[in-house]
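[1] my questions concern the predicted model and sequence given below.
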Amino acid sequence: MKKFRFGLDSVLDYRQQVLDGLQGEYAKALERVRQQEARKEAVELQYAQVNQEFRERAAEGISIADAMSYETGLRVLERDIAREAKRLQELQQAAEVKRRQVMQAHVDTRILERLKEKKLQDYQKDVQKSEEQFIDELVSATRHMESG
């Protein structure tokens, strides 16, 4: 019998390339999420530090102008935190979309891999039957020659 050949190997190869590409894109999306989380945390830390400094200075007594300056600075940082949080949410959503694409590509690839495995098993069964038939014919021919 001829060597096993899976007719959809080129499709399987393509699906694997798509999966590999999507996995790379997903990894990059996760890295962007991590970087954005760090940016947001940095602004939150800055806010906490300015707020603590403001409270300490206010306890010691500061001018109204200085207090308003701190308040303005804190409001700016609050807007920065909100902006960074919104950007983080957008990046998380984009990463989730990539994750779903990776999962679907994995399913598509796995379906073809299972089909290939089944076709290989069927091929191997056919080879085994062919070999058994050949052996039976050989034994039958040998018996026929011995008896004849």
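    Arrived safely.
[2] going forward, measure contacts between C-alpha atoms and count neighbours the same way
    Will do.
[3] now do Leu12: how many residues are near it, please.
    19 (other C-alpha atoms under 10 Å).
[4] is it true that it touches Thr109?
    Yes. Between Leu12 and Thr109 a contact is recorded at 6.4 Å, counting by C-alpha atoms under 8 Å.
[5] by contact count, what packs against the longest helix anywhere in the chain?
    As assigned by DSSP state H, the longest helix anywhere in the chain is helix 64-147. If contacts are counted by 3 or more C-alpha pairs under 8 Å, 6 or more residues apart in numbering; DSSP states H and E, helix 64-147 sits against helix 9-60.
[6] now do the SS call for Phe4.
    coil (DSSP: H, G, I helix; E, B strand; the rest coil).
[7] that one and Tyr123 touch, don't they?
    Yes. If you go by C-alpha under 8 Å, Phe4 and Tyr123 touch, sitting 6.8 Å apart.
[8] the more surrounded of these two?
    Set Phe4 next to Tyr123 and count neighbours by other C-alpha under 10 Å: Tyr123 wins out with 18 against 11.
[9] put this next to the first one:
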Amino acid sequence: MKKFVYSLEAVMNYKQQVLEAVKEEYAKRLEKVAAKNQEIENMKQRQQSLAEAFDEVKHSGAEIERFLMYSELIAKLQREIEYQYKLLAELEEKAEEKKIEVVEAHIDLNKYIRLRERKLQEYKHEVQKDEEAFIEEFVANASSRKILDH
């Protein structure tokens, strides 16, 4: 009997490539989320150090211009942090969309894998039936020859 050939092997390989590509895109999006989180954390630390410096200026007494400068810098940084949080939410949403694509691509590939496994089992069953039929025929022929020889 001929060797097992899965007729949808090329399609299954293509689906595997699609899955790998989508996984890579998802990983890149997760990296962007992590980078944005780090950027926000750095901005928060900068804001904290500005607030501490502002407290020192308050206690030491300084001109009103310095008070206003610190106050404005801290407020501007707070607005920037809020804006970066919005960008982070967008990045997380895009990453979640890509995660859904990964799951869908995985499900799609698994359909072809399960179909291949089922076809392989059917093939093995047919091979076994053919071998059993061959053995039965061989035994029957051997028995016939013995009867004819006697």
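    Nice, I can see it. Bear in mind the structure is a predicted one, so any value in this text is a computation, not a measurement.
[10] give me the TM-score for this pair.
    Here the TM-score for the pair of chains, by TM-score structural alignment, normalised by the length of structure 1, is 0.96; 148 aligned residues with a C-alpha RMSD of 0.9 Å.
[11] what's the angle between the longest helix of structure 1 and helix 9-60?
    160 degrees (axes from the mean of the first three to the mean of the last three C-alpha atoms, to 10 degrees).
[12] relative to the whole chain's centre, how far out is helix 64-147 of structure 1?
    8 Å (C-alpha atoms, centre = their mean, to the nearest Å).
[13] which bit of structure 2 covers stretch 70-79 of structure 1?
    Here stretch 70-79 of structure 1 aligns to structure 2 at residues 70-79, judged by TM-score structural alignment.
[14] the matching stretch vs structure 1, average distance?
    Averaged over the aligned pairs, stretch 70-79 of structure 2 sits 0.7 Å from structure 1 after superposition, using mean C-alpha distance after the TM-score superposition for structure 1.
[15] not counting its neighbours along the chain, what's nearest the most centrally placed residue in structure 2?
    The centroid of structure 2 falls nearest to Lys23 when counting by C-alpha atoms, centre = their mean (3.7 Å). In this structure, Lys23 of structure 2 finds its nearest non-sequential neighbour in Val102, 6.0 Å apart by C-alpha to C-alpha, 6 or more residues apart in numbering.
[16] hang on, isn't that neighbour packed against Val22?
    Yes. Judged on C-alpha under 8 Å, Val102 of structure 2 makes contact with Val22 at a distance of 5.8 Å.
[17] give me the number of residues near Lys40 of structure 1?
    For Lys40 of structure 1, using other C-alpha under 10 Å, the count is 21.
[18] roughly how far does it sit from Glu71 of structure 1?
    20 Å (C-alpha to C-alpha, to the nearest Å).
[19] kindly report the same for Val11 of structure 1.
    For Val11 of structure 1 relative to Glu71 of structure 1 (C-alpha to C-alpha), the value is 62 Å.
[20] go on, Leu8 of structure 1?
    From Leu8 of structure 1 to Glu71 of structure 1 the distance is 66 Å (C-alpha to C-alpha).
[21] and Gln52 of structure 1, by the same measure?
    When Gln52 of structure 1 is compared with Glu71 of structure 1 (using C-alpha to C-alpha), they lie 12 Å apart.
[22] how far apart are stretch 114-133 of structure 2 and its match in structure 1?
    Stretch 114-133 of structure 2 sits 0.5 Å off on average (mean C-alpha distance after the TM-score superposition for structure 1).
[23] in that stretch, which residues are buried?
    Buried residues in stretch 114-133 of structure 2, counting neighbours by 16 or more other C-alpha atoms under 10 Å, are found at 116, 119, 123, 127.
[24] residues touching the nearest residue to the second one once chain neighbours are set aside, list them.
    With sequence-adjacent residues excluded and distances taken as C-alpha to C-alpha, 6+ apart, Lys119 of structure 2 is closest to Tyr6, at 7.5 Å. Contacts here follow C-alpha atoms under 8 Å, 6 or more residues apart in numbering; on that basis Tyr6 of structure 2 touches 116, 119-120.
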